[in-house]
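Q: Predicted model follows, preceded by the sequence.
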Amino acid sequence: MAMSKFWKICGVLLLITVIGAAGCVVPGTEEKSAGLVVDIRNAGDSFNAQTVAGLNRSAEEGVVVPLLYVVNSDREAAEAFAELERKRPAVILSTGHSLTEYLAESARKNPDLHYATFDGVFHAGSGMPGNMMNVLFRSEEPSYLAGYLAGMMTKTNTVGFIGGMDIPAVDRFYYGYRAGVEAAAAERGQYISVERAVVGNFYDREAAKLLADGMYDTSADVILQAAGDAGLGVIAAAKESGTYVIGADRDQRDLAPENMLTSVTKNLEEAVYQTITEYAAGRVHDGQEIWLGIANNATGLAPLHPAVPDAVAEKIAELSKQIAKGRIDPPATAEEYAAK
């Protein structure tokens, strides 16, 4: 699946106008349609915005008629998938872990329909329905670069990581980040501590801020947040304490220009757009698990803070090339980390 180098955030207004409603549907026509369900409970605004942007783009280019449902409860999620089953679009999509089971249940009941999820919990050969595709991001790759950056920028030799939940998608951020910090520590000839905390969800900004406040108060001066909407609390803590933070999913510089070292980005808009285009054209990828990373221009780092020395920026660019060529393979799990 081809990936472009750049993406734009669009579709935010469409997302905002339907928040709080059970769903917003563009009436079906004889044209091909694509259905998308997003959950505002457990996914950050940037994650949702990118997903909706991919759907919007496919609609603007005349690929499909968009069917968008924004849900805020289990009941609404069930109703959204039931409605899409009746409308029978070319593909039914969802993002993140919270809707994966609903998507999979719908797929099992409707083997003649096609489904795709992004960063879902299923994997090919381990319970994923045969009419479902899972697009996954190698977040450990840009997180390794972020960890190296944090390790080179810390003055206290303590950095932090705050995730939303203990799930594989968040582990990818953490173990890649930790390995990158250790690469920087080895280069500096110093030990650098990595503190870790988990919010327990992706929406509680206050809880995330309390965790970040605790880390900053106990000497951490850089934190990578991988906590969705809750991560906004981490960014707020960085601004209050005058320390550094690393964003996630999209370039989050606009939220804290003075404090944002960089962001670990996922080109989710392009992935959604390409998936819809493929299915609308009849090129289905049922049962496939597709991994996207730096080599596909699907993940990476946002522009670096002006305070980052040129030598560090140049080293990060070189490390990125090494990852793309497969010469550096950052760990994504505890097992892979332990084996390094």
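A: Looks like it came in fine.
Q: Could you use CA atoms for every contact and neighbour count after this?
A: Will do.
Q: which helices and strands does the longest helix belonging to the chain pack with?
A: Scanning the chain for the helix with the most residues, using DSSP state H, yields helix 168-188. With contacts defined as 3 or more CA pairs under 8 Å, 6 or more residues apart in numbering; DSSP states H and E, the packing partners of helix 168-188 are helix 140-153, strand 158-163, helix 334-339.
Q: Now do the second one: which elements does it pack against?
A: Same thing as strand 158-163. In terms of contacts (3+ CA pairs under 8 Å, 6+ apart), strand 158-163 is packed against helix 168-188, strand 193-198, helix 205-217, strand 222-226.
Q: rerun that using 7 Å as the cut-off
A: Judged by 3 or more CA pairs under 7 Å, 6 or more residues apart in numbering; DSSP states H and E, strand 158-163 is in contact with strand 193-198, strand 222-226.
Q: Near the residue nearest to Lys32 when sequence neighbours are not counted, how many other residues are there?
A: Excluding the flanking residues, the one nearest Lys32 by CA to CA, 6 or more residues apart in numbering is Val64, at 5.2 Å. A count of neighbours around Val64, defined by other CA atoms under 10 Å, yields 25.
Q: and here's the other structure:
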Amino acid sequence: MKKFSVFFSVLSVIVVTILLSACGNTKSGRNNIYIVVDSVEKDSFLEETKSGVNDFCGDNNFNFESLTCKNESDFLNKLDFAGENGSLVWACGAYFFDDAKKAAEFNTKSKYVVLDSPSDDKTTNLFGVVFRTEESSFLVGYIAGMTTNTNQVGFVGGINDDNIATFEYGYKAGVEFAAKERKTNINISSEYVGSYADLAKAFSIGDEMYKAGNDVIYQAAGAAGLGVIESAVQNDRWVIGVDVDQSEIAPKNVLTSALKHCRAIAKYVSEDIIKNNFKNSNKNTYYFGLENGSVDIPSNHDNYSDELYEKTQNIKQKIISDEIIVPKNKDDYETFKKELQ
């Protein structure tokens, strides 16, 4: 009897172990999709991307989890963990690229997507998503240039890098285009917060720029941009939103917004990669712009005229048809200005 007792005890342990192992495989297997972010700050860009990935997971029975890095030294740890335990990993920001590449090389069965960065063409399980933000920035720049009364407009960026350069120089080109149409000169000033989370510093920068005579500022500074919006309210000036329609935050001060439809794109790319379609991937990089409606401006335009909205729509079509080539860096911008004269 004792022998049977021991036998059944051992058998029970084996069965429980197998069951636990099976459960573990379900939770940490190929049915997980992770998104890795570097900040707990509320950022419309990140929130929309998370929602899009979560939409895909909900529709396709995948588990969704968001991982927040403590600092830069934690990037690789989180990306590696996600790759070991999931089938798809989203890295939210171009600054993740180097660590995402390393993690992708470690975890060849998982696929990685870096938002706002092209892929390197060599790492087969590494993908990039690039929004042509210079195009929507050109449109809001044109609106700013046609709206300013002081002929002084500004730009406030988060971190000064190649990604935010597309916002800055696309915007400046749009302002220059408007200045030519108006046959006037418009001064454009640029400042950087050095962070995507420092609302107080962003407020201070915006406040100083408004007091210096800028009556329109385009902010592309993540969560810190809310500080610029607050400074617009305090100074009763115009501000241009980014990523989502930010008019609800300050209806009387948000002139327009440069949109990125992150939610729809995150869902689409997740499905495309999981199903191995790669329909719109060019050498492992997905490009999204005005042509496919992935960047744009809001159709509501309570703070500027129907006539200006229609003019902006005509310019949009010229960008789509390549009649206007929008610059995305300083060199291209300088060339654009020369050709515009």
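A: Received, thanks. Because the structure is a prediction, the values reported are computed rather than measured.
Q: What does the TM-score come to for these two?
A: Comparing the two superposed chains by TM-score structural alignment, normalised by the length of structure 1, the resulting TM-score equals 0.85, with 310 aligned residues with a CA RMSD of 2.1 Å.
Q: deepest of the helices and strands packed on helix 168-188 of structure 1, which one?
A: Between these, helix 140-153 has the highest mean count of neighbours, a mean of 29, where neighbours are mean count of other CA atoms under 10 Å.
Q: That one versus strand 158-163: what angle between them?
A: For the pair helix 140-153 of structure 1 and strand 158-163, the angle between their directions (axes from the mean of the first three to the mean of the last three CA atoms, to 10 degrees) equals 150 degrees.
Q: which part of structure 2 lines up with helix 140-153 of structure 1?
A: Under TM-score structural alignment, the match for helix 140-153 of structure 1 in structure 2 covers residues 134-147.
Q: Repeat that for stretch 99-107 of structure 1.
A: For stretch 99-107 of structure 1, the aligned range in structure 2 is residues 96-104, judged by TM-score structural alignment.
Q: Kindly report the same for stretch 243-263 of structure 1.
A: Taking TM-score structural alignment as the measure, structure 2 aligns residues 237-257 with stretch 243-263 of structure 1.
Q: Repeat that for stretch 184-193 of structure 1.
A: Matched against structure 2 by TM-score structural alignment, stretch 184-193 of structure 1 falls on residues 178-187.
Q: got a list of contacts for the matching stretch?
A: Outside of stretch 178-187 of structure 2, the residues that reach it under the criterion CA atoms under 7 Å, 6 or more residues apart in numbering are 142, 145-146, 151-153.
Q: rerun that using 6 Å as the cut-off
A: 142, 145-146, 151-152 (CA atoms under 6 Å, 6 or more residues apart in numbering).
Q: Find the centremost residue of structure 1, please.
A: Centre of structure 1 computed as the mean C-alpha position; nearest residue by CA atoms, centre = their mean is Asp249, 4.6 Å away.
Q: quick one on the thing from earlier: is it possible to export the helices and strands packed on strand 158-163 of structure 1 to TSV including mean neighbour count and distance to Leu268 of structure 1?
A: What follows is these, written out as TSV (neighbours: other CA atoms under 10 Å; distance: least, CA to CA, whole Å):
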stretch	mean neighbour count	distance to Leu268 of structure 1
strand 193-198	17	23
strand 222-226	31	15
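Q: Could you dump those into TSV with distance to Val38 of structure 1 added?
A: As requested, these are exported to TSV (distance: least, CA to CA, whole Å):
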stretch	distance to Val38 of structure 1
strand 193-198	23
strand 222-226	18
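Q: Which residues lie in contact with Asn149 of structure 2 in this structure?
A: Counting by CA under 6 Å, 6+ apart, Asn149 of structure 2 makes contact with nothing.
Q: where does it land in three-state SS?
A: Following DSSP: H, G, I helix; E, B strand; the rest coil, we place Asn149 of structure 2 in the coil state.
Q: one step back: what about the longest helix of structure 1, how far off from structure 2?
A: In the superposition with structure 2, the aligned residues lie an average of 0.7 Å away from helix 168-188 of structure 1, counting by mean CA distance after the TM-score superposition for structure 1.
Q: Which position in structure 1 pairs with Asp331 of structure 2?
A: Taking TM-score structural alignment, the alignment pairs Asp331 of structure 2 with Glu335 from structure 1.
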